[in-house]
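Student: Structure, please.
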Amino acid sequence: MNILAIGAHPDDIEMQCAGTLALYAQAGHQVWMAIATNGNVGSPTHTSAEIGAIRKKEQEESCALIGAKLIWMDFDDEWLFNDRPTRTRFIDAIREAEPDVMFVHGPTDYHPDHRVAGQVAEDARIPASVRLVETALPYTKKIPHMFYMDNPTGLGFEPEAYVDISSVIETKREMLRRHVSQDAWIRAIYDDASITDMMDKNAAVRGAASGYGFAEGFREVKTYPRTGSFKLLPGFGA
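Tutor: As a prediction, this is how the structure comes out:
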């Protein structure tokens, strides 16, 4: 299968579903990670151009750890909107990856870029398969099954399904550790723990709720047409 996760910023996907992606990769599936914005405002010291380039390199390094292919959309951080250019780019991301399964941000996420990225991904799901919706890439014949990934720290999100990521928790940590600049930014503006510590806490909470050591939580996007089920998540329906 082809698996596509769409995140608003570099490190979003790693925080919310990298363990599940690592399990898919281990099972021989092709993983794609599409990043909507370039993270070009997240630095207390670098220029916008400098931090954007740094964050792209960090994302490339993270993807390489599980053999994921990167789709870099390069929209400006904090200025993501549900307009025609954005939807067109998201349609092409779906057409490029031809996914069977997609993971996207949910509507209860705290960050506007996250919510917009999730909504645009939902809105682009069907048009990507429509022949006369003409973009840079030909239409795909697949309509993927979609899941909402967890919110940062789990706030405002009630999972319907859990994936046991205990066996790949160190891979997930290492993917997050590649985002050095984001870790520095989070510490600078929130005076908080590292992004890896934040992830560990939520993965442990989700694990406790599901009987695993560490877990990631998901909700099915219940929309027409329904093209799959929870069995498309690793560990379900085995």
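Student: hey, let's count contacts and neighbours off CA atoms from now on
Tutor: OK.
Student: elements contacting the helix or strand where residue 36 lies?
Tutor: Here residue 36 is covered by strand 30-37, with elements defined by DSSP states H and E. Applying 3 or more C-alpha pairs under 8 Å, 6 or more residues apart in numbering; DSSP states H and E, one finds that strand 30-37 contacts strand 2-7, helix 12-26, strand 69-75.
Student: Show me what the next helix-or-strand element following that strand is packed against.
Tutor: The helix or strand immediately downstream of strand 30-37 is helix 48-66, counting by DSSP H and E. Judged by 3+ C-alpha pairs under 8 Å, 6+ apart, helix 48-66 is in contact with strand 69-75, helix 169-177, helix 180-190.
Student: Also this sequence, please, to line up against the first:
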Amino acid sequence: MGKVDILAIGAHPDDVELSCAGTLLKEKAAGKKIAIVDLTEGELGSRGTVQTRYQEAENAGKILGIEARHNLRLADGFFEHTKENLLLLVEQIRRFRPEIVLANAVSDRHPDHGKGAKFISDACFLAGLLKIETDFEGESQEKWRPKAVYHYIQDRHLKPDFVVDVTPYVEDKFKSIFAYETQFYKEGSEGPNTPISGKEFVEFLKGRMREFGRPIGAEFAEGYTVERIAGVNSLFDLI
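Tutor: All right, here's what the predicted structure looks like:
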């Protein structure tokens, strides 16, 4: 697998689709290469199984047109900030060599999201240290540090530092979400009710995207927070 432009990372399969799929679709249409890494298999989810989640993630990835998807198989709900776990992600960052990493929300309802945000950020930093040695599939890896880490916004309302107009890509974004057939609303679907399985959750997502879009005159947008000050080449980049 060669270098990608954007590596989107989520604590669970479907985190990326729910939060930044529109952005990924937009960048894909602009010719960018994209890969996804899931930290866990989402095995604690109330609906579906690990097996169905893998198939759903594969189907969603096809809709997004990604180059590759990898699962670290850390413990859902209980993954720890350890050297061993961090090195697993460092390997993937060095494997894909992204310019930009999209990561979980810095604070959220699910504890894995905020925990994942720091975990991902720390791994991005460590991946750039020369004296940390890793190998992937038997080949030693060179250091690599992404130019930027942006955190997408999930369930909890956070004020974005910037938003991306994704209006033309909303339909395909929701196709990627609904690829997770066991997780989200589907007429006649079976399984326990969860905070994300009802039809109202779909309306919540659309409402949040409309809220983010309104200040920039867009119908739908996705929001992000930044770790450090973002620079632009021209004031006109901010229009």
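Student: closest to residue 214 of the first structure out of the helices and strands packed on strand 30-37 of the first structure?
Tutor: Taking C-alpha to C-alpha, helix 12-26 is the member of these nearest to residue 214 of the first structure, at 9.4 Å.
Student: how about that closest one: buried residues?
Tutor: By 16 or more other C-alpha atoms under 10 Å, the buried positions in helix 12-26 of the first structure come out as 12-25.
Student: In the second structure, what range does it match?
Tutor: Taken onto the second structure by TM-score structural alignment, helix 12-26 of the first structure occupies residues 15-29 there.
Student: Enumerate every residue touching residue 72 of the second structure.
Tutor: 37-40, 88-89 (C-alpha atoms under 8 Å, 6 or more residues apart in numbering).
Student: Next one: the equivalent of it over in the first structure relative to residue 108 of the first structure, how far apart?
Tutor: Alignment note: residue 72 of the second structure maps to residue 73 in the first structure; criterion TM-score structural alignment. According to C-alpha to C-alpha, to the nearest Å, residue 73 of the first structure stands 23 Å off from residue 108 of the first structure.
Student: ditto for residue 119 of the first structure
Tutor: 11 Å.
Student: and what of residue 49 of the first structure?
Tutor: 30 Å.
Student: For residue 123 of the second structure, what is the enclosing helix or strand?
Tutor: helix 111-126.
Student: what packs against whatever helix or strand comes next after that helix?
Tutor: Toward the C-terminal end, the helix or strand that comes next after helix 111-126 of the second structure (DSSP H and E) is strand 135-136. Applying 3+ C-alpha pairs under 8 Å, 6+ apart, we find strand 135-136 of the second structure packed against helix 83-96.
Student: and the angle for the helix it packs on with strand 6-10?
Tutor: 150 degrees (axes from the mean of the first three to the mean of the last three C-alpha atoms, to 10 degrees).
Student: The helix or strand following helix 83-96 of the second structure vs the first structure - mean distance after superposition?
Tutor: Counting by DSSP H and E, the next helix or strand C-terminal to helix 83-96 of the second structure is strand 100-103. By mean C-alpha distance after the TM-score superposition for the first structure, the fitted strand 100-103 of the second structure averages 0.8 Å away from its aligned residues in the first structure.
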